[in-house]
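Asks: Build me a model:
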Amino acid sequence: MTALITTPELQQHLSAWLRDLGSVRRLAPKTLEAYQRDLSQFLTFLSGHTGGLVGLKTLGELRAADIRAFFSERRAGDVGSRSLARSLSAIRSFFGYLERHGIARTEALNAIRTPKQSRGLPKALTILEARSAITATDELEDTPWIAARDMAVISLLYGAGLRISEALALTRLDLEAETLRVTGKGGKTRMVPLIPQVRQAIGTYLDLCPMHLSPSEPIFRGKKGGPLSPRLIQLRLAQLRGALGLPPSATPHALRHSFATHLLGRGGDLRAIQELLGHASLSTTQIYTAVDTERLLDAYRAAHPRA
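Replies: Alright, predicted model coming up:
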């Protein structure tokens, strides 16, 4: 799409930037797709704003007012602060690439501040709710190996703090006696302890699974033998919400939130929790300190006579 609104020279630099993000910075495919889309929207705006093809000269002559006009138009279209912040990150990344390679530079971005975001707290389940979601799985499924499969996946989300995509990508090669080798965002690998209950749930599933699995194949499979879809686990959690009266926030990702919140509540070290979750930045993990504080305040308000 950008080929229709940019000069051929700029299009070449765009392609090189995307290759750099994928091969050098190793951004996840979905992040790459989002960055490409964000920059395409910005260049489309510039094309209409300046009335012609966008080239290096256009970018070099940008003013802060031009960039602010783009974000004003996006905000008027009811785009949230989080999406606007990602757009600004994509724009800064591309301009940073151009400057590092001596292609072009602009001072206009220095005057643009990142949109403020309201940071919502993760919705963690209680310990009892999380345990119930795991143990009640086999009551909703008549096929033993499928019941064992779903219990194993849910056990990994809460017992190891995995993202659902990480759990469904596990192979036999990733399973060791005491640990899991998990490939997370950006292809980064981390080792996660495998507690006995989770290891037992995985072992039960593998014993019952009717498919032959090679060591390098994802272990969790659908009824027809293909890789298990995340949608099926999401639907299983929806069934559990109805059966157990769990809150609407009880989703696969909420189990990961619960893992971190409950560890922190039991005195877990924040740095260790960061490593277990695979967060690149400690600031991402620090949100759980707010979650734990909020729980303490709720208990205080409910129980203290002077609250």
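Asks: Please count neighbours and contacts with C-alpha atoms only from this point.
Replies: Will do.
Asks: quick one: the helices in the stretch 1-150 of the chain?
Replies: 8-23, 29-50, 56-60, 64-76, 81-100, 127-135, 144-159 (DSSP state H, counting those that start in this stretch).
Asks: Give me the number of neighbouring residues for residue 264.
Replies: 18 (other Cα atoms under 10 Å).
Asks: Quickly find the element holding it.
Replies: helix 252-265 (DSSP states H and E).
Asks: Would you mind giving the helices of the stretch 1-150 of the chain as a markdown table with mean neighbour count added?
Replies: Listed next are the helices of the stretch 1-150 of the chain as a markdown table, based on neighbours: other Cα atoms under 10 Å:
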| stretch | mean neighbour count |
| --- | --- |
| helix 8-23 | 15 |
| helix 29-50 | 17 |
| helix 56-60 | 15 |
| helix 64-76 | 15 |
| helix 81-100 | 18 |
| helix 127-135 | 16 |
| helix 144-159 | 24 |
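Asks: To residue 262, which of the ones you listed lies closest?
Replies: helix 127-135 (7.4 Å; Cα to Cα).
Asks: for the closest one, packing partners?
Replies: helix 144-159, helix 230-244, helix 252-265 (3 or more Cα pairs under 8 Å, 6 or more residues apart in numbering; DSSP states H and E).
Asks: got a markdown table for these, with distance to residue 285 too?
Replies: Output for those, formatted as a markdown table (distance: least, Cα to Cα, whole Å):
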| stretch | distance to residue 285 |
| --- | --- |
| helix 144-159 | 16 |
| helix 230-244 | 24 |
| helix 252-265 | 9 |
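Asks: to compare against the first, here's another:
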Amino acid sequence: MDPISVAGSALGIVSQANKIYQLIAEALALNYRRERLGKFEFISTLGLLNLADVQIAHWNINCWKDEEMMQWKKTYTDGCNAVAIAGAIFASIGLSALQLPNMDDIHWTVRALFSTSMVFGILSVTSATSLNQQVGRLNSALDIRLWLSRGKGRMKHCEPYSLMPLESSISALKISEIPNLLLNLAVVLFLIGFGLYLLFSWLNHIEQSGIAYRNVFIVFVIAVVVSCLYYFTWVVVRILEAQKRSEEFELIPPEKFQRPSSQQLLQQKLHSVQKLQGLRGDEEEYLKKVKECLEVLQLQEIARGVAEEA
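Replies: Prediction:
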């Protein structure tokens, strides 16, 4: 057989092996869900709990290095500070909205929504501040690991999770999400309340013919709809890209401690390209060296895939 046919066959084998790996990974994820939740598996099925995050946290608290755990602490506390600031802003906005003109003549649901938005804003500030203090007092990587865990696992997991000394805590993950959840609720309720305020002001002819409120309401709806469409369009694209990355680089809960070969190869390619940036010479020679380096790494990937199949 000619070299091109051999390379094509090797790539086909690697592709099939990757599909098999994906099926195995999905089966492992299903097994993990059954092992972790048992008779309460329906909680994950109904979407009340994202068990993939629980499984990833189970891996991370055991396998991350100490430096990575400390970086998680810094990132999380910074996020709490940002949520606290935004929550305080929306709490004040909700309070100010209760003083809008003719509020007493509007349906009571508008005042209820503004009041609830203000309360959620205050609660987001309180919860973010409290969690910032709790996590901020964790001075070592071990303290962080323990805070994110429920201690030793009570269920018997499949490998490699059965070999891990700590089991991730569902309550810790849900509590850590509360500040951002409350802030999002405050934003959504405020927008709904303000939209209803404009709508009722127009329909009930609060001032003159209500045409001004009608026009403002139309502009408000257009602005909100366009913003949401723009945002969620890119969210969908991001989700599709995440699925593509997961398939290409095996970004799924692993079945073994060793980093997947696709990620190892990616790191090698990145390091090679970064080193080549320091080379001097004309552009054609530079691009030639880059291409040669990437071809060598690609052949290594094919050889590794063939060896694994053998």
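Asks: So after superposing, what's the score?
Replies: For this chain pair, the superposition-based TM-score is 0.21 by TM-score structural alignment, normalised by the length of structure 1; 113 aligned residues with a Cα RMSD of 6.5 Å.
Asks: Now do the closest residue in space to residue 87 of structure 1 that isn't next to it in sequence against residue 130 of structure 1, distance only.
Replies: Of all residues not flanking residue 87 of structure 1 in the chain, residue 38 sits nearest, at 5.1 Å (Cα to Cα, 6 or more residues apart in numbering). Distance, residue 38 of structure 1 to residue 130 of structure 1, by Cα to Cα, to the nearest Å: 37 Å.
Asks: likewise residue 49 of structure 1?
Replies: Distance of residue 49 of structure 1 to residue 130 of structure 1, computed by Cα to Cα: 52 Å.
Asks: Pick out the residue closest to the middle of structure 2.
Replies: residue 53 (8.8 Å; Cα atoms, centre = their mean).
Asks: Look at residue 214 of structure 2 and give its secondary structure.
Replies: Counting by DSSP: H, G, I helix; E, B strand; the rest coil, the backbone at residue 214 of structure 2 sits in helix.
Asks: Give the closest residue to it in space, chain neighbours not counted.
Replies: The shortest distance from residue 214 of structure 2 to any non-neighbouring residue, by Cα to Cα, 6+ apart, is to residue 202 (5.2 Å).
Asks: I'd like the next helix or strand past the helix or strand harbouring the residue nearest to the centre of structure 2.
Replies: Counting by DSSP H and E, the element that carries residue 53 of structure 2 is helix 51-63. The element immediately downstream of helix 51-63 of structure 2 (helix or strand, assigned by DSSP H and E) is helix 66-97.
Asks: Which positions within the following helix or strand past that following helix qualify as buried?
Replies: Scanning forward in sequence from helix 66-97 of structure 2 by DSSP H and E, the next helix or strand is helix 108-136. Going by neighbour count (16 or more other Cα atoms under 10 Å), the buried part of helix 108-136 of structure 2 is 110-111, 113-129, 131-132, 135.
Asks: likewise stretch 300-310 of structure 2?
Replies: In stretch 300-310 of structure 2, counting by 16+ other Cα under 10 Å, buried: 301, 302, 303, 304, 305, 306.
Asks: where does the residue nearest to residue 87 of structure 1 sit relative to residue 207 of structure 1, distance-wise?
Replies: Counting by Cα to Cα - residue 38 of structure 1 and residue 207 of structure 1 are separated by 46 Å.
Asks: out of the helices and strands packed on helix 127-135 of structure 1, nearest to residue 18 of structure 1?
Replies: Comparing those by Cα to Cα, helix 230-244 comes nearest, at 27.7 Å.
Asks: how far off helix 144-159 does that closest one point, in degrees?
Replies: The directions of helix 230-244 of structure 1 and helix 144-159 differ by 90 degrees, with axes from the mean of the first three to the mean of the last three Cα atoms, to 10 degrees as the criterion.
Asks: So for helix 230-244 of structure 1, what gets flagged as buried?
Replies: Applying a neighbour-count criterion of 16+ other Cα under 10 Å, one finds 233, 234, 236, 237, 238, 239, 240, 241 buried in helix 230-244 of structure 1.
Asks: wait, which of those residues is closest to residue 297 of structure 1?
Replies: Among the buried residues of helix 230-244 of structure 1, and counting by Cα to Cα, the member closest to residue 297 of structure 1 is residue 241, at 25.8 Å.
Asks: Against residue 40 of structure 1, how distant is the closest one?
Replies: In terms of Cα to Cα, residue 241 of structure 1 sits 40 Å off from residue 40 of structure 1.
Asks: now residue 83 of structure 1
Replies: Distance from residue 83 of structure 1 to residue 40 of structure 1, by Cα to Cα: 14 Å.
Asks: just checking, residue 190 of structure 1 is part of a helix?
Replies: No - read with three-state DSSP, residue 190 of structure 1 is strand and lies in no helix.
Asks: burial of it, as a residue count?
Replies: 15.
Asks: repeat for residue 189 of structure 1
Replies: Residue 189 of structure 1 has 12 nearby residues by other Cα under 10 Å.
Asks: quick one: it and residue 166 touch, right?
Replies: No - between residue 189 of structure 1 and residue 166 there is no contact under Cα atoms under 8 Å: 10.4 Å.
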